[in-house]
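Enquirer: Quick one, fold the following:
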Amino acid sequence: MPAYALRGAAGIVAALILAAGVWASWDSARYVMVSGGGRERGTLSLARCGDDTCTGPYAPASGDKPRDRVVIDKSVATPKGERIPVVVKPDSDEAVRSGGPGFLHAWLPLGGALLLAAVVVAGGLRLNRMAGVLALAGGVQLSAAFAALSL
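Expert: Below you'll find the predicted structure:
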């Protein structure tokens, strides 16, 4: 197979990896980044945590009605009793953490995709500097999300 075909295939694979990272991230990031559209913003007081999720009462920031139980992914939760800013997904009781930590957590799939695409770019396209930039961007994003959620 000609070298240009292999490089083209590697470029397509790298682009697909990055597109999948954006697609997976956008599912949560759209609620954190875009205001309006029936999105409720407020605070969640963590009452109980299970294996995968945490629940607690929700207090809205505006005129929306409070809720007795809202569910959030355990990976973004803090210790029991803490209050965290959240956005409730429309027509559900599922919340997404908002603010800086929520923004960084929402884009975690893209950070992983950047790291994976860096391997493909370095190995398949032989663009080592570009691969280094992708890996650095992914590493910084993942590290920043970890640090923001740990504080």
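
Enquirer: Only C-alpha atoms from now on, for both contacts and neighbour counts.
Expert: OK.

Enquirer: Now do the buried residues in the host helix or strand of Ser143.
Expert: Using DSSP states H and E, Ser143 sits in helix 128-150. Residues of helix 128-150 classed as buried by neighbour count (16 or more other CA atoms under 10 Å): 131-132, 134-139, 141-142, 144-146, 148-149.

Enquirer: and of those, the nearest to Thr55?
Expert: Leu149 (17.4 Å; CA to CA).

Enquirer: I'd assumed Pro101 was in contact with that closest one.
Expert: Yes: under the criterion of CA atoms under 8 Å, Leu149 makes contact with Pro101 at 5.6 Å.

Enquirer: circling back: can you work out which other helices and strands pack against the helix holding Ser143?
Expert: Other elements packing on helix 128-150 under the criterion 3 or more CA pairs under 8 Å, 6 or more residues apart in numbering; DSSP states H and E are helix 99-106, helix 108-120.

Enquirer: quick one more, to check against the first:
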Amino acid sequence: MIDPQIEARAAQVLETCRAAGLTIATAESCTGGLVAGALTAVAGSSDVVDRGFVTYSNLAKQQMLGVPEAMLATYGAVSEQTAGAMARGALAAAGTGLSVAITGVAGPGGGSAEKPAGLVHFAAAKKGGPVLHREERFGDIGRGEIRRRSVLVALDLLETLARF
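Expert: All right, here's what the predicted structure looks like:
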């Protein structure tokens, strides 16, 4: 069951994209496909949602989205650079008009002083347009809540870029 707030936002994003003639691909790490799930929970979403990439491991990010190994080694999976590469890679692989990427530390654990639980990087890319980045530091508020808030941020970025 999808959270009603998320479902309402997803429906709004789909309508905005539909009106603009845009299709969507998602590239998700810490959310594990929840953005694609939220979008496809809305009836009729198939005219907008093309595909979703769940790239939890660094190898998946490299193989499916073309994220350079050197970038991952230099900046890490949870970084502005990696999020941007994921968004650009999803756009290229899917051939859609829009993409959104999420990579972060959902916790509990797995973080560090530099990259604590609740740190999430987002990027949204538009074909022939800009790549938007957003960093959130939700804090260690629990895995489920970090993931829920991440879905809402991703949907907001998609809507912003669709209107751009």
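
Enquirer: How close are the two chains, by TM-score?
Expert: TM-score of the superposed chains, computed with TM-score structural alignment, normalised by the length of the first structure, equals 0.25; 71 aligned residues with a CA RMSD of 5.6 Å.

Enquirer: quick revisit: and the angle from the helix holding Ser143 of the first structure to helix 99-106?
Expert: On the basis of axes from the mean of the first three to the mean of the last three CA atoms, to 10 degrees, helix 128-150 of the first structure is oriented at 130 degrees to helix 99-106.

Enquirer: just how off-centre is helix 128-150 of the first structure within its chain?
Expert: 13 Å (CA atoms, centre = their mean, to the nearest Å).

Enquirer: Leaving out sequence neighbours, find the closest residue to the spatially most central residue of the first structure.
Expert: Central residue of the first structure (CA atoms, centre = their mean): Ala106, 1.7 Å from the mean position. Nearest residue to Ala106 of the first structure in three dimensions, chain neighbours excluded: Ala29, at 4.9 Å (CA to CA, 6 or more residues apart in numbering).

Enquirer: all strands for the second structure, in order.
Expert: With DSSP state E, the ranges of strands along the second structure come out as 24-28, 49-54, 98-104, 119-126, 131-137.

Enquirer: could you redo the ones you listed as a markdown table and give each row mean neighbour count?
Expert: Output for the strands of the second structure, formatted as a markdown table (neighbours: other CA atoms under 10 Å):
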| stretch | mean neighbour count |
| --- | --- |
| strand 24-28 | 30 |
| strand 49-54 | 20 |
| strand 98-104 | 32 |
| strand 119-126 | 27 |
| strand 131-137 | 17 |
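
Enquirer: Just send the ones you listed back as JSON lines, with distance to Leu65 of the second structure too.
Expert: As requested, the strands of the second structure are arranged in JSON lines below (distance: least, CA to CA, whole Å):
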{"stretch": "strand 24-28", "distance to Leu65 of the second structure": "8"}
{"stretch": "strand 49-54", "distance to Leu65 of the second structure": "8"}
{"stretch": "strand 98-104", "distance to Leu65 of the second structure": "10"}
{"stretch": "strand 119-126", "distance to Leu65 of the second structure": "13"}
{"stretch": "strand 131-137", "distance to Leu65 of the second structure": "15"}
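
Enquirer: Please identify which of these is closest to Leu72 of the second structure.
Expert: Nearest of these (CA to CA): strand 98-104, 11.8 Å.

Enquirer: quick one on the thing from earlier: what about the residue nearest to the centre of the first structure, distance to Cys49 of the first structure?
Expert: 20 Å (CA to CA, to the nearest Å).

Enquirer: same check, this time on Gly100 of the first structure
Expert: Distance from Gly100 of the first structure to Cys49 of the first structure, by CA to CA: 22 Å.

Enquirer: Give me the more crowded residue out of the two.
Expert: Cys49 (18 against 14; other CA atoms under 10 Å).

Enquirer: Quick check: closest non-adjacent residue to the more buried one.
Expert: Spatial nearest neighbour of Cys49 of the first structure, chain neighbours left out: Thr55 (6.3 Å); criterion: CA to CA, 6+ apart.

Enquirer: just checking, Ala148 of the first structure touches Gly99?
Expert: No: using CA under 8 Å as the test, Ala148 of the first structure is too far from Gly99 to be in contact (10.1 Å).

Enquirer: From what I see, Asp68 of the first structure and Pro57 are in contact.
Expert: Yes: counting by CA under 8 Å, Asp68 of the first structure touches Pro57, with 4.4 Å between them.
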